[in-house]
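>>> structural data only, the sequence is not supplied:
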């Protein structure tokens, strides 16, 4: 009997809670994100910067670091045969980083080997600089975006406690609503930071591979230059 009375008493409460849950409007992800506040604007701008740099650097690295074994074999063959002008023209026609470095060395073919190496090293530094250009923006974004998100959350928490102090009343719905809205900042900042951090290390890995490949190809041509000059008595 007591159990039946208890169930009858609880049933209206459950029905009211269910009706209240049904009356709560379902929000879209966009409207939810927009409640993060003004701090989302710099985070959004940083996300655009990160995406642009990642795409741009990926294309640049793909163009400058492309491997072409047929082209390299042809250049080495021409240098061995003493056809330096043809080999130089063959290099100038290619957009590869290794082609530009080898071309810089071929232009100094008639000089001492140390001068040829120096010319190639100078051009190699310039090509590495081109490959690494804009990478600092990814590092900055990976560091700043999460901090901005955390800062937005801190501002939100401060505002919540300030409102509580003014109203002298703690309402759980006010606290929870304010918190979930401000935690959006932290989530957005972390997401942008993860994208920038991942892109930074992936691109750096590709740059390292390009540098190793360029160094190997340059050494092959340098050996061919030595052999050519030896054969020609230079």
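Good, I have the coordinates. As the structure is a prediction and not an experimental result, all values here were calculated from the model.

>>> please make it C-alpha for all contacts and neighbour counts, starting now.
Fine.

>>> for the residue nearest the centre of the chain, give its distance to residue 168.
Nearest residue to the geometric centre of the chain (C-alpha atoms, centre = their mean): residue 199, 2.9 Å. Distance of residue 199 to residue 168, computed by C-alpha to C-alpha, to the nearest Å: 48 Å.

>>> buried sites along stretch 120-127?
120-121, 123-124, 127 (16 or more other C-alpha atoms under 10 Å).

>>> same question, stretch 160-179
Of all the residues in stretch 160-179, those buried under the rule 16+ other C-alpha under 10 Å are 160, 178-179.

>>> next one: that stretch to chain centre, how far?
39 Å (C-alpha atoms, centre = their mean, to the nearest Å).

>>> repeat that for stretch 204-214.
16 Å.

>>> ok, which stretches of this protein are helices?
With helices called from DSSP state H, the chain shows them at 2-23, 29-34, 40-64, 69-80, 84-92, 97-106, 113-132, 135-167, 172-231.

>>> most tightly surrounded among the ones you listed?
helix 97-106 (a mean of 26; mean count of other C-alpha atoms under 10 Å).

>>> who's in contact with it?
Under the criterion C-alpha atoms under 8 Å, 6 or more residues apart in numbering, residues 64-65, 84, 87-88, 91-92, 94, 116-117, 119-121, 123-124, 127, 214-215, 217-218, 221 lie in contact with helix 97-106.

>>> cool, and stretch 218-228?
Stretch 218-228 is contacted from outside by 75-76, 79-82, 98, 101-102, 109, 113, 117, using C-alpha under 8 Å, 6+ apart.

>>> second one coming, line it up with the first:
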């Protein structure tokens, strides 16, 4: 209350920022985004042909990495360029979901100090208007009024600084996940496109062996 009405939007921003941070901490856990050993398991599925719709559905719903790999497997019989294009399209959607609410957190980091400064300016204007209306005021009261006005600025900075740091942290975390998922998707793409290319060579080798035996 000492900071005036401008404290209300700052406190709302702090509550929203806290909710976003807790939600992103839970959602962006590594084991939720990049389950351990999932890439190796999916490539084994591709080798053994365990690619029925139930497997793909469970894979897609399990994690962001699983969704990306399932998208590649769903078009595994198409040319490499088409599989790669599907991976890229799905990857954009996956990254968008991982970055959910981060723009809001960045906005809070930006406007927090501005809201604090606004409250300070309004408080100082109100104090000087009172001085103009009543003549010279008590210096002690003026100092107290300035202190109360600066509360808004301090509170805005207290909200904005952690919000900015955590915004950068989550951005960096998502970028790291994107690199890891791209690596796993490339390995699966190589696995899917190597098998069809190897089949004709195997058939030609078998035919040559039969001719040699004949």
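Cool, got the structure. Just so you know, these numbers come straight off a predicted model, no measurement behind them.

>>> hang on, the earlier thing: Throw the buried residues of stretch 160-179 of structure 1 into JSON lines and include distance to residue 34 of structure 1, thanks.
Below are the buried residues of stretch 160-179 of structure 1 laid out as JSON lines (distance: C-alpha to C-alpha, whole Å):
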{"residue": "160", "distance to residue 34 of structure 1": "18"}
{"residue": "178", "distance to residue 34 of structure 1": "13"}
{"residue": "179", "distance to residue 34 of structure 1": "14"}
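
>>> for the residues you listed, which one is nearest residue 132 of structure 1?
Using C-alpha to C-alpha, residue 179 comes nearest to residue 132 of structure 1 of the buried residues of stretch 160-179 of structure 1, at 40.2 Å.

>>> residue in structure 2 paired with that closest one?
With TM-score structural alignment as the criterion, the equivalent of residue 179 of structure 1 in structure 2 is residue 146.

>>> what of residue 146 of structure 1?
Counting by TM-score structural alignment, residue 146 of structure 1 lines up with residue 113 in structure 2.

>>> is it true that that match touches residue 151?
No: taking contacts as C-alpha atoms under 8 Å, residue 113 of structure 2 lies outside contact range of residue 151: 11.4 Å.

>>> ok, now which ones touch residue 68 of structure 1?
If you count contacts by C-alpha under 8 Å, 6+ apart, residue 68 of structure 1 has none.

>>> how about it, what's its match in structure 2?
Alignment note (TM-score structural alignment): residue 68 of structure 1 maps to residue 36 of structure 2.

>>> do the same with residue 116 of structure 1
Under the alignment (TM-score structural alignment), residue 116 of structure 1 maps onto residue 83 of structure 2.

>>> next one: residue 9 of structure 1
Matched across to structure 2, residue 9 of structure 1 finds no residue, judged by TM-score structural alignment.

>>> relative to residue 22 of structure 1, how far out is residue 9 of structure 1?
Distance, residue 9 of structure 1 to residue 22 of structure 1, using C-alpha to C-alpha: 21 Å.

>>> where's residue 186 of structure 2 relative to residue 102 of structure 2, distance?
Separation of residue 186 of structure 2 from residue 102 of structure 2 (C-alpha to C-alpha): 27 Å.

>>> which residues sit in contact with the residue of structure 1 sitting at the aligned position of residue 99 of structure 2?
Under the alignment (TM-score structural alignment), residue 99 of structure 2 maps onto residue 132 of structure 1. For residue 132 of structure 1, the contacting residues are residue 207, by C-alpha under 8 Å, 6+ apart.

>>> do residue 189 of structure 1 as well
43, 145-150.

>>> grab the nearest non-local neighbour of the match of residue 146 of structure 1.
In space, and not counting its chain neighbours, residue 113 of structure 2 is closest to residue 156: 4.6 Å by C-alpha to C-alpha, 6 or more residues apart in numbering.

>>> alignment lookup: the one you found to structure 1.
Counting by TM-score structural alignment, residue 156 of structure 2 corresponds to residue 189 in structure 1.

>>> ok, now residue 5 of structure 2?
Using TM-score structural alignment, residue 5 of structure 2 lines up with residue 38 in structure 1.

>>> ditto for residue 123 of structure 2
So, by TM-score structural alignment, residue 123 of structure 2 is matched to residue 156.
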